[in-house]
Each structure stands twice: as C-alpha cells, then as structure tokens.
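Q: Test case, fold it:
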Amino acid sequence: MSYELIALLMFSSMMLLLLTGQRVFAVIGFVGAVAAYFLWGTGGIEIPFTATIKVMKWYPLLTLPLFVFMGYMLAESRIADDLYKMFHVWFGPVRGGLAIGTIFMMVIISAINGLSVAGMAVGATIALPELLRRGYDKIMVTGVIQAGSSLGILVPPSVVLVLYGMIARQPVGNLWMAGVFPGLLMAALFILYIVVRCALQPSLGPALPKEERENYTLGQKIALAKAGLIPLAIFIAMTGLFLTGVTSLVESSAVGAVSSILAALLRGRLTFGVLHGTTRKTLGISAMFFWIITAALCFGAVFDGLGAVRSIERLFLGDMGLEPWQVLLLMQLTFLGLGIFLDDTAMLVIVAPLFIPLAGALGFDLVWYGVMYTITCQIAYLTPPFGYNLFLMRAMAPPEVSLTDIYKSVWPFVGIMLFTLLIIGLFPGIATWLPNYYYSK
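A: Predicted coordinates for the structure are as follows:
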C-alpha cells in the first residue's frame, strides 16, 4: 500500500470516527497511535509517548492556564460588569451607543481572557437584556454580541493562537502581536457598521433619554470609569512588562493571574465560590487544550513520516499546476467549509498536519497564516448550523430571542469578517508589521 493511500485511509478513518460523536482529541490521538503501530511496529508506540512528553516539557504552554484563570477570575468576580456599566453611561447618549460600547467592552474582555466564551457570557447575560430593555433591535444586538465575543480568539492573549503556535512551532509572542491590528481593524469595522446602520435606521439603536443622562454627574461618570478600567490596567501592566523585556511571556501571564486575584480582593469580591468556580473552569479548559495539542502532535508526526505534505504539494503545484496563492485560497475555502460543522480546535487538529507545513512549503509566513486561520475560526463560530457562538447565545439569551433571530443576526458580521480576511490576505503587513518591528529592535 502506498504512503499516499495510507494517509488517505487515516484521514477518512478520522472523519468517520468523528461522525460517531466521539471527542475530537480522542479520535485524532487514536488514529495517529494505531497508524504508527501498524506502520512501524512496536517502535511506533514511541510517537504518542514522545508527543505527551513534549507537551509536558513545553514551558510556554504554562501561559494557557494562567491567562484562562485571569479571564475567569475577572468574569466570576463581576469586575467585567463594572466595565459594561461604564460604557453604558459614557456611550448611551449616542445613537447605537450601547451597541458600540458593547464592542469596546468585548475588545477589553478579549484582551484579558483569550477565549470567546467569557465575552459571550458577559454579553448575553448583562449587555443583551439591557439593550433589549432600551429598545434596541434584537436581531442587530444579538449579532453584535456574538461577533464581538469572537474577537477573544484573535486579540491577544488569544488561547487559539497559543494552540496554533504550539502545533505550527511559531513563537506565541509573534502570533499575539500579529493579532493586534487585525483584531482592532475588525472591531472598528463592527463599530462602523453599527454607526451607519443606526444613522440610517435610528429606531434600531435609540440614544438614552435626556432625563436619564442627567442622572449621572461628571464625578459619578469618572468613578465608573475608574472601576471599569481595572481590567484594562491589568492588561496594560501585563503586556507592558513583557514588551519592555522585564518579564518573559510566562511571567507576564503569571502577573496577569495574580493581578486579577488582587483586583477581586480590592473590590471585596474574592469569595470561596469565586475562587472555586474560576479554578474549576480553568482546569476544564486547560485539560481540554492539553489533550488536543498532544493528539495533534501525535497525528502530525505520523503524517510527516508518511510524506503526506510533500505529496499534496506535488499534487497541487506539479500535477495540477496551481499557483501558491490558488492553493492558499483552496485551503481557506476548506477551512470555511469545515467551520460550518466543526469548532476551531477540531478544525486545527484535523487539518494542521497538512495545511500548516504546506503553507510554509509554499513560502507563506506562518505567523501571518496563523492570523488568517484565526479569522476563519471566527467565521466558523458564527456560521449555521453548528456555529459555537450560536449555541452559546441560544443557551444564554432571553426567551424573546428565538433561534431564527440568532441565525439572522450573524450574516452582516460574517460579511465583515470575510472582508477583513480579504484585507489581511491582500496586505499581510497589517499582521506582520508589529512583530517584525518589535523583534527587529
């Protein structure tokens, strides 16, 4: 049996097992380990063992649980609630102002969490009921919260980019810096959409009534700003220490985790329940990612040993005569197709052994490609029928928001994400300039 046929058999077996509903990491790891045994005998057993040891010794991976802990601590202690109240008061007088403030809130929450679920929880339970009570269009604001929360996997410290960095063997610091400008660009486009939409249809996002605005004095507004900016202060301190070279990436994540505990303590909200809930959720998320990385390394090692990447490169560039950018376009279309049915981690683990080395072999910058992949994951979060954020919104939204409303709400934002993906594809410097500039100095 040829190596190409073996690779195809592995891939088809993996897809078939995924249809049975088994966990992604279990399927990937099982197929990789079984293939290694049948290909190389008892010596092949060393491949999953080596992958496990590599993960256990991967020092930068310590950033993952520390950043997840920081985000959950700020969410569980309701410090994120203060953030929304600040934006509620400061942006309320503007048409669509509360929706704009929600996007700003999502950017800051993304910068302290690195996951979509935290922004989604705050947005759906705190922002959405308030927006609906203020007369905002339920379809528009449902889309705002789902799209805004997806910024958590692009804006640093993105956990998805950590996972990509581990598999692609790229520095996590470079990937995080590469996500800054694309993330801010996408947030700005979301805000522009809200401004234009509410200018054309004022009933979609009415401003706060004048009498309610007058209930807050300037001193009260400043006090709210101070309380709401605690998460931002933590992020600035954490990243500032890293960028100035005072701390390493892992040490910066520890600074963020400790700072979140101190912030909860100073606000009088550090209870046993908060600490227990934060620790339990952090452990669950971290364990899931560690298993996924281990399975991906095992599967990728077998694929690399088979020479599958070189075979695919020869097929596209030699036999089919495609240009590198055409192959890249096919890869992104594949990601978009998989995103209709799979979440971001499953997509990465399934295609990482093929697409990441292939992108490097075609001469593309793997840091830039990581940003392209992550934006595609954001689109996958929102695309029916199995978008991750769609189900989260359905579970958390008030009864008056139906599943049909949730599906309708995402399409303008999916269009904005596709437009951002096109811009980053045409102008890679938007993603690569900051890491290149910083590390060149």
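
Q: CA atoms for contacts and neighbours, from now on please.
A: Fine.

Q: what's stretch 4-20 in contact with?
A: 24, 27-28, 31-32, 35, 303, 306, 308, 311 (C-alpha atoms under 8 Å, 6 or more residues apart in numbering).

Q: try stretch 83-101
A: 102, 104-105, 126-127, 131, 141, 144, 191, 194-195, 198-199, 202, 204-210, 213, 216, 221, 224-225, 227-229.

Q: Any of those residues buried? List them.
A: Listed as buried from these are 102, 104-105, 127, 131, 141, 144, 191, 194-195, 198, 204-208, 224-225, 227-229; burial here means 16 or more other C-alpha atoms under 10 Å.

Q: Let's see which of those residues end up in helices.
A: 102, 104-105, 131, 141, 144, 191, 194-195, 198, 224-225, 227-228 (DSSP state H).

Q: Which member of the residues you listed is positioned nearest residue 315?
A: Nearest to residue 315, judged by C-alpha to C-alpha, of those is residue 144 at 41.9 Å.

Q: roughly how far apart are that closest one and residue 415?
A: 13 Å (C-alpha to C-alpha, to the nearest Å).

Q: Format the ones in helices among the buried ones among the contacts of stretch 83-101 as TSV; extra columns: distance to residue 60.
A: Listed next are those as TSV, based on distance: C-alpha to C-alpha, whole Å:
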residue	distance to residue 60
102	32
104	29
105	28
131	40
141	37
144	33
191	34
194	38
195	40
198	44
224	36
225	34
227	32
228	30
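
Q: Show me which pair in these is furthest apart.
A: Longest span within those, C-alpha to C-alpha: 198 and 227, 29.0 Å.

Q: possible to save the contacts of stretch 4-20 as JSON lines with secondary structure and neighbour count?
A: Listed next are the contacts of stretch 4-20 as JSON lines, based on DSSP: H, G, I helix; E, B strand; the rest coil; neighbours: other C-alpha atoms under 10 Å:
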{"residue": "24", "secondary structure": "helix", "neighbour count": "24"}
{"residue": "27", "secondary structure": "helix", "neighbour count": "22"}
{"residue": "28", "secondary structure": "helix", "neighbour count": "28"}
{"residue": "31", "secondary structure": "helix", "neighbour count": "20"}
{"residue": "32", "secondary structure": "helix", "neighbour count": "27"}
{"residue": "35", "secondary structure": "helix", "neighbour count": "21"}
{"residue": "303", "secondary structure": "helix", "neighbour count": "23"}
{"residue": "306", "secondary structure": "helix", "neighbour count": "17"}
{"residue": "308", "secondary structure": "helix", "neighbour count": "22"}
{"residue": "311", "secondary structure": "helix", "neighbour count": "15"}
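
Q: Could you also give me the structure for this second sequence? I'd like to compare it with the first:
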Amino acid sequence: MSYEMIALMMFSTMMLLLLTGQRVFGVIGFVGAASALLLWGDGAIEMPFNASFVLLNWYPLLTLPLFIYMGYMLSESGIAGDLYEMFHVWTGSLKGGLAVGTIGLMVVVSAMNGLSVAGMAIGASIALPELLRRGYDKIMVTGVIQAGSSLGILVPPSVVLVLYGMIARQPVGKLWLAGALPGLLLATLFVLYIVVRCRIQPNLGPTLPEEERQMALGEKLKLLRAGILPLLIFFAMTGLFLLGVTSLVESSAFGATAATLAALVKRRLTRHVIEETIRKTLAISCMFMWIILAALCFGAVFDGLGAVRAIENVFLDRLGMGPWEVLLMMQLSYILMGMFLDDTAMLVIVAPLYVPLVMSLGFDPVWYGVLYTITVQIAYMTPPFGYNLFLMRAMAPPEVSLSDIYRSVWPFVAIMILGLALVTAFPQIALWLPEMYYG
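A: Reported below is the predicted structural model:
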C-alpha cells in the first residue's frame, strides 16, 4: 500500500470516529498512536511520548491559560457587564442601537479573551435577555450574538492565532496585527447591516424609550469610565508587547494581573468569582492541551509518511490545479470540517499539512492565517452542524428555537463571505499593519 493511501486511510478513519461522538483528543491520539504501532512496530511507541515533551517545551503555550484567565476574570467579576451598560446607554437613541452596542461588546470581549466561547456566554447571558425584553426581533439578535462572538478568534489577542503562530512558525505579533483590521472590517460590516436593516424595518430594533435616555451627563460619564477600564487593560497589554517592553508571555501575565486588580479595585474579587474563574480557566486550558498533544502525535506520523509532499503532488501534478484553485480547495475543506470539529482541532490537524503547501505556492503564511481564521468563523455558523449553532441553542432562552437560530445566521454568513473575499482579493487589508509596524 502506498504512503498516500495510508495517509488517506488515517484521515478517513479519524473523521469516521469523530462522527461517533467520541472526544476529539481521544480520536486523534488513538488514530495517531495506533497507526504508528502498525507501521513501525514497538519502537513507534515513543512517538506519543515525544509529542508530550514537545508540548511541554512550547514556552509560548503559557500564554493560553493567562489570556483565558484574564477574559473569565473580567466576565465573572461583572466588568464586561458594565461595558454592555455603557453601550446600552450611549447607543440607545439609534434604531437597532442596542444590537450595535452588542457588536461593540463582542469586539471588546474578543479583545479581552481571545475565544469565541467567552463572547457567546457573555452575549447570551447579558445581552440576549435584555434585547428580547426591549422588543428586538429574536431572529436578528440571535444572529448578532453568534456573529459578534465569532470575532473572538480573529481580534487580538486571539488564542487561535497564537496556536497558528506556533505551528506555522510565524511571529505572533505579526499575526495579531494582521487580524486586527479584518476583525474591525467584519465588525463594521455587521454594524452597517444592522443599521440599514433596522432603518428599513424599524420594528426589528426599536430605540430606547425616551425616559431611559434622559440620563444626566454625569451618570453617562460614570458609565463611560466603567466601560473604558477593560479597554485600558487590553491596550496596555498589547501596547507593551508591540513596543518590545514585554515578551508575549509577560504581556499575558500583565493582562491577567491587571484584570485581577481591576476586580479587586471594584470590590468584586469574591471567593465565588475566583473559584469560577479558575475552574473555567482550568477546563478550557486542559481541553487545549489534550487536543494539541493528540494532534502532535497524529502530525508526527503524517510527517513520517511524507503526507505533505503527497498532498502537494496530488493537487499540483496529478490534478493540475493552479495555486488559487488549491487555496480554494483548502478553504472549502475547513468549512466541511467545521461541521464536526472546533477551531483548535482543525488547526492542529490540518495546519501542519496546509501551511508548507501554502508557502510552496508562494502565498504569505501570515495572510493565510487570517484567511484560515475567517473561514473557521464561517464554518462555526454554517448549518446543519456549526459549532456556534449548538452553543447558542444550549445558552438561549426557551422562546428561541433551533430553527430560529438556523435562520438567524445567514445574513451574517453572507457578510463573512464578503469579508473573506475582500481579504483574499486585497491581501494588504491583513498585511498593511504588520508590514508598517515591522518595517
């Protein structure tokens, strides 16, 4: 049997086992370890152990629990809720203003946490009940929260881009800067869609009642100060890193410490907040660690088979595809895998195969990291099995049905496809900021 066929069988077996509902890291690790033993005998038993040492020697991996801790501390202590209250008051006079404020909340939460799950949790628990209570259309606002939370894996400090940087051997600072403008572009397109649609159909997003808008300027400024605090933490953290004052790990430690001090200053650092923050941080961090460990084992076997070169031969030599056709095929494969896998699992399984191919085709790996991330956002929201769809179903109130959730995402999926097309056609949208900063 050829090595290409063995690699195809490994990948097919892994996808088939994932359909059984088993844990992602268990399936990936099992297929990798079992394939190594069948191919190379008892000596291959060292491959999983070597993968664990590679994981433990990844110094930048320390940033993951620290960034996650920072986001959950700001969320559990209610500082993210203060931020929504600020958007609530300052945008309430606009038709669809609370939905616009929700997008703003999602962008800032993304910047604080780097994960879509945290943004979804905050949006579903804080924003969604308030929007429904004020007469907003449930289908539109459900889509708003799903689309806004998906920005968590694109807006810096994106945890996914940190992982991509490790796998693709690209500077995390460049990737963060590359994701900033596309993330803001998508957020702006979301806001324009909400404003235009609510102007055409005012019943979808009514303005805030006059009596609630009649707030003293002092009260508005007080809310503004409360909302600015998380922004100050974010800009201080990323600014110190980009200026070269701190390393990536030191920057994440600064963010985690600043979030804790902010909760302490606001007298919200209770025992419950600390326990919930640590518990959720530990759960998410361990999930990342197990998936990466299993994927490193799987990837080591793939590398041993020469799968990267085999894929290149199939696409370029046998099928005669051009570089852009190959790129389109890779993006479509991400959307298909997004029906079954989360962003981290897709990244650690496929990126070691695709990134060398992307570089051999002459594309910029930093630009491709942004394309990958936007494509994963689309996959997250695409029925029937998009990851965000089921997260929203688990968190939404009973009056929001699964069919409502499915119907809510299509306008925002179309906007994301437009954003992806713009970044693909004009790479400088992603590359201008890192090129300007790094010279």
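
Q: Residue 157 of the first structure and residue 111 touch, don't they?
A: Yes - between residue 157 of the first structure and residue 111 there is a contact at 6.0 Å, judged by C-alpha atoms under 8 Å.

Q: Tell me how many other residues surround residue 176 of the second structure.
A: Other residues within reach of residue 176 of the second structure, judged by other C-alpha atoms under 10 Å, total 26.

Q: Leaving aside the residues adjacent along the chain, what's closest to it?
A: Spatially, and ignoring its direct neighbours in sequence, residue 176 of the second structure is nearest to residue 156 (5.0 Å; C-alpha to C-alpha, 6 or more residues apart in numbering).

Q: residue contacts, residue 51 of the first structure?
A: 294-295, 297-298.

Q: Three-state assignment for it, please.
A: helix (DSSP: H, G, I helix; E, B strand; the rest coil).

Q: Would you mind measuring from residue 228 of the second structure to residue 138 of the second structure?
A: With C-alpha to C-alpha as the criterion, residue 228 of the second structure and residue 138 of the second structure are 29 Å apart.

Q: for residue 17 of the second structure, same thing?
A: On the measure of C-alpha to C-alpha, residue 17 of the second structure and residue 138 of the second structure end up 36 Å apart.

Q: more neighbours, those two?
A: Comparing residue 17 of the second structure with residue 138 by neighbour count (other C-alpha under 10 Å), the higher total belongs to residue 138, at 22 against 17.

Q: I figured that one hits residue 130, correct?
A: No - counting by C-alpha under 8 Å, residue 138 of the second structure stays clear of residue 130, with 11.1 Å between them.

Q: Now do the same for residue 172 of the second structure: its match in the first structure.
A: Matched by TM-score structural alignment, residue 172 of the second structure corresponds to residue 172 in the first structure.

Q: List the contacts of residue 368 of the second structure.
A: residue 358.

Q: mind listing the helices for the stretch 151-300 of the second structure?
A: Along the stretch 151-300 of the second structure, counting by DSSP state H, counting those that start in this stretch, helices occupy 159-168, 172-200, 210-213, 217-242, 248-265, 271-305.

Q: most packed of those?
A: Highest mean neighbour count among the helices of the stretch 151-300 of the second structure (mean count of other C-alpha atoms under 10 Å): helix 159-168, with a mean of 22.

Q: So what's the gap between stretch 136-151 of the second structure and the chain middle?
A: Stretch 136-151 of the second structure has its C-alpha centroid displaced from the chain centroid by 16 Å (C-alpha atoms, centre = their mean, to the nearest Å).

Q: An error on my part: the question was meant for stretch 209-217 of the first structure.
A: The answer for stretch 209-217 of the first structure is 37 Å, by C-alpha atoms, centre = their mean.

Q: Next up, the contacts around residue 374 of the first structure.
A: With C-alpha under 8 Å, 6+ apart, residue 374 of the first structure has these contacts: 153-154, 160-161.

Q: how does it look with 7 Å?
A: 153-154 (C-alpha atoms under 7 Å, 6 or more residues apart in numbering).

Q: aligned partner of it in the second structure?
A: Match for residue 374 of the first structure (TM-score structural alignment): residue 373.

Q: Check residue 74 of the first structure too.
A: Counting by TM-score structural alignment, the partner of residue 74 of the first structure is residue 74.

Q: Cross-check the contact I'm expecting between its match and residue 81.
A: No - using C-alpha atoms under 7 Å, residue 74 of the second structure is not in contact with residue 81; the gap is 8.9 Å.

Q: So for those two, which residue has more residues nearby?
A: residue 74 (24 against 21).

Q: so which helix or strand takes in the more buried one?
A: Element membership for residue 74 of the second structure (DSSP states H and E) is helix 63-76.

Q: swap in residue 382 of the second structure?
A: Applying DSSP H and E, one finds residue 382 of the second structure in no helix or strand.

Q: tally of neighbours for it?
A: Neighbours of residue 382 of the second structure (other C-alpha under 10 Å): 21.

Q: before we move on, the earlier item: so what's the match of residue 74 of the first structure up against?
A: So residue 74 of the second structure contacts 80, 259 (C-alpha under 7 Å, 6+ apart).

Q: The residue nearest the centre of the second structure and residue 414 of the second structure: what is the separation?
A: In the second structure, the C-alpha nearest the mean C-alpha coordinate belongs to residue 153, at 2.0 Å (C-alpha atoms, centre = their mean). Counting by C-alpha to C-alpha, the separation of residue 153 of the second structure from residue 414 of the second structure is 18 Å.

Q: about what we covered before: more crowded one of residue 157 and residue 111 of the first structure?
A: Taking neighbours as other C-alpha under 10 Å, residue 157 of the first structure and residue 111 compare with residue 157 leading, 30 against 27.

Q: With adjacent residues omitted, what lies nearest to that one?
A: Nearest non-adjacent residue to residue 157 of the first structure (C-alpha to C-alpha, 6+ apart): residue 114, at 4.9 Å.

Q: Thought residue 163 was touching that neighbour, still the case?
A: No - contact criterion C-alpha under 7 Å: residue 114 of the first structure and residue 163 do not qualify, at 11.4 Å.

Q: which residues touch residue 403 of the first structure?
A: residue 394.

Q: Alignment lookup: it to the second structure.
A: In the second structure, residue 403 of the first structure lands on residue 402 (TM-score structural alignment).

Q: And for residue 425 of the first structure?
A: Using TM-score structural alignment, residue 425 of the first structure pairs with residue 424 in the second structure.
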